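In: return atomic coordinates for the entry below.
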Amino acid sequence: MWLYLLKRIVLAITIVVIAVTLVFLMIHAVPGDPAAALLGPRATPEMKAQLHQQMGLDKPFIVQIATFFGGLLHGNLGFDVFSQRPVADIVFEQLPYTIELVLASILWSVVVAVPLGCYSAMTRNAVIDQVVGIVAVATIAIPSFVMAVYALLIFAIVLGWLPAIGAGEGLSDSLVHLILPAFAIG
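Out: Alright, predicted model coming up:
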């Protein structure tokens, strides 16, 4: 069990390192200037140069990526370009909402999937079994962000039953705000 867990952790770290390296490569491969894109069309050359220096874009690729991973190992995720706040603070500020969403998504999945799966198993090859199978495959095949967009359009925009954005105030309002995202992810 411990060996399996260690393998999964090493695999996860490897995937993150490869993904971050690919993002760094894409930033350098895409034509245009990231500083100009962030600052907009009215940015002066001095503003662009300052942002390049601040973000480390004036350094070679290998130095940029080594600096990033070095900071990551020390818990330094850098600073937000717009608010100048540490990214780690922003992430930890939003962490409770993320945990709520994960728990609500798991709960939604279990409450819906387990009873339907059990009923489907008891009534093999019945119409309900086939419908549940089709819905299960469809929900696995459709990416959650696509499901989220359509659920948002239908239930928040067209029908107006659920809120489109926000986390809500108080327990009951928070639960209502969790319905759409938990449905899309779960």
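
In: all contacts plus neighbour counts: C-alpha atoms, from now on.
Out: OK.

In: I'd like the distance between A36 and R42.
Out: Between A36 and R42 the distance is 9 Å, computed by C-alpha to C-alpha, to the nearest Å.

In: neighbour count for these two, which is higher?
Out: More crowded of A36 and R42, by other C-alpha atoms under 10 Å: A36, with 18 against 8.

In: within the helices and strands, which one has the more buried one?
Out: Per DSSP states H and E: A36 is located in helix 34-39.

In: for that helix, buried residues please.
Out: Of all the residues in helix 34-39, those buried under the rule 16 or more other C-alpha atoms under 10 Å are 34-36.

In: any chance of those in JSON lines with distance to A156 as columns?
Out: JSON lines is the format used below for these (distance: C-alpha to C-alpha, whole Å):
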{"residue": "P34", "distance to A156": "35"}
{"residue": "A35", "distance to A156": "36"}
{"residue": "A36", "distance to A156": "36"}
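
In: list just the nearest of those to A66.
Out: P34 (19.1 Å; C-alpha to C-alpha).

In: show me the contacts for the closest one.
Out: P34 is in contact with I27, counting by C-alpha atoms under 8 Å, 6 or more residues apart in numbering.

In: to compare with the earlier structure, here is another sequence to fold:
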Amino acid sequence: MAKYIARRLIQVIPTLFFVVLTVFIIMKMIPGDPAMVLLGPQARAEDIARFRQELGLDRPVLVQFILYLKRVVTGDLGKSLIYKQDVLSLILERLPTTITLSICALFIAVLVGIPMGIVAAVRHNSFIDLIVTILALIGISIPIFWFGMVLIIIFSLQLGWLPAVGLGDPSKGLWDVLSHFILPSLALGILSTGTIARFTRSSMLEVLNQDYIRTAYAKGLRRTLVLYRHALKNALIPVITVIGLQLGNLLAGAVLTETVFALPGLGKLMVDGIFRRDYMLVQGEVLFTAIVYIFVNLAVDIAYGLVNPKIRQSYRGV
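Out: The predicted model follows:
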């Protein structure tokens, strides 16, 4: 297993380099001069030239990339042109909000999606299976921002049960904070709920058709024991991978959710940086999100190796 983890860590290095290169190229391909955008159309040519020199935009592209790569390796993502603050410190300030939102959304998705998939598989080709499949497809297809606004209209404006925007005040108690995360977590988790439900259903159906399940029934074991101790235990192995990947997708999907619900997280920071043409902030946050996604996938691969005996056995002789 140690050899498997070491190999996966080595494979991450070229992926990280490719991500840094891709982010750098994409930012260079965006039309417009950051110096002219920030200084305004009335800025003098010498001021623009001085500002470009301060940002290092007057150097050759290859030199810019090498310097950028050196900064990234040392943890320097640059300085925000609008906030006048290190990009990494800005990201770390907003990161807890996004992580809390993503974990809450994933918790809802797992809590609802796995039981839906199990019920649909057990009642295969029944009316319940049809309903679960339709609901899962709807969850995958619904736009997050549209569903978020629907939740605000129903549960906040009409019923008045839950707050619509903001983080809440910790001094007013834990419920005041949690209540502000319920609606955005539901909006963000709807996509993952449908995905997890579909994968759980497919995995359960595959396991239920195996010979050892029929043998367990033939031995006279109870249905609940066969389903939850034998079938579900093996069916959840590929589902674990899907759940881990969904966490990375939730971090990326938080951009729309945080904008709709006015949550001060990474998504809202990204939108502000885009509209205010803060290319250093956008570049740093895109890179940070991509790196987090890579390491989430790495953690999923390692977890999959821990729960899957076949992977551990395959690397014992390497």
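
In: hmm, back to that, what packs against the helix or strand that the helix holding A36 of the first structure is followed by?
Out: Downstream of helix 34-39 of the first structure, the first helix or strand assigned by DSSP H and E is helix 45-55. Secondary-structure packing of helix 45-55 of the first structure (3 or more C-alpha pairs under 8 Å, 6 or more residues apart in numbering; DSSP states H and E): helix 34-39.

In: secondary structure class for V165 of the second structure?
Out: Assigned by DSSP: H, G, I helix; E, B strand; the rest coil, the conformation of V165 of the second structure is coil.

In: distance of it relative to P41 of the second structure?
Out: Note on V165 of the second structure: its distance to P41 of the second structure, by C-alpha to C-alpha, is 36 Å.

In: check S89 of the second structure too.
Out: From S89 of the second structure to P41 of the second structure the distance is 30 Å (C-alpha to C-alpha).

In: who's more crowded, those two?
Out: Neighbour comparison, S89 of the second structure and P41: the larger count goes to S89, with 14 against 8 (by other C-alpha under 10 Å).

In: how close does the more buried one sit to F288 of the second structure?
Out: Applying C-alpha to C-alpha to S89 of the second structure and F288 of the second structure gives a distance of 12 Å.

In: do the same with L306 of the second structure
Out: Distance of L306 of the second structure to F288 of the second structure, given as C-alpha to C-alpha: 27 Å.

In: those two - which one has more neighbours?
Out: F288 (18 against 13).

In: quick one: map the more buried one onto the first structure.
Out: Using TM-score structural alignment, F288 of the second structure has no partner in the first structure.

In: what is the strand or helix carrying F288 of the second structure packed up against?
Out: Element membership for F288 of the second structure, per DSSP H and E: helix 279-307. Identification of packing neighbours for helix 279-307 of the second structure by 3+ C-alpha pairs under 8 Å, 6+ apart yields helix 2-29, helix 87-122, helix 232-260, helix 266-275, helix 309-314.

In: what angle sits between the fourth one and helix 232-260?
Out: In terms of direction (axes from the mean of the first three to the mean of the last three C-alpha atoms, to 10 degrees), helix 266-275 of the second structure departs from helix 232-260 by 40 degrees.

In: redo the helices and strands packed on helix 279-307 of the second structure as CSV? Include distance to L225 of the second structure.
Out: Listed next are those as CSV, based on distance: least, C-alpha to C-alpha, whole Å:
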stretch, distance to L225 of the second structure
helix 2-29, 33
helix 87-122, 13
helix 232-260, 10
helix 266-275, 44
helix 309-314, 22
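
In: can you tell which of these is closest to S141 of the second structure?
Out: Per C-alpha to C-alpha, nearest to S141 of the second structure of these: helix 232-260, 13.8 Å.

In: what stretch of the first structure lies opposite that closest one in the alignment?
Out: On the first structure, no counterpart of helix 232-260 of the second structure exists by TM-score structural alignment.

In: in that helix, what counts as buried?
Out: Those would be 232, 234-237, 239-260, for helix 232-260 of the second structure by 16+ other C-alpha under 10 Å.

In: ok and that helix relative to helix 87-122, angle-wise?
Out: If you take the same axes, to 10 degrees, helix 232-260 of the second structure sits at 130 degrees to helix 87-122.

In: helix 232-260 of the second structure packs against which elements?
Out: helix 87-122, helix 144-151, helix 174-208, helix 266-275, helix 279-307.

In: what touches both of S89 and F288 of the second structure?
Out: In contact with both S89 of the second structure and F288: no residue, using C-alpha under 8 Å, 6+ apart.
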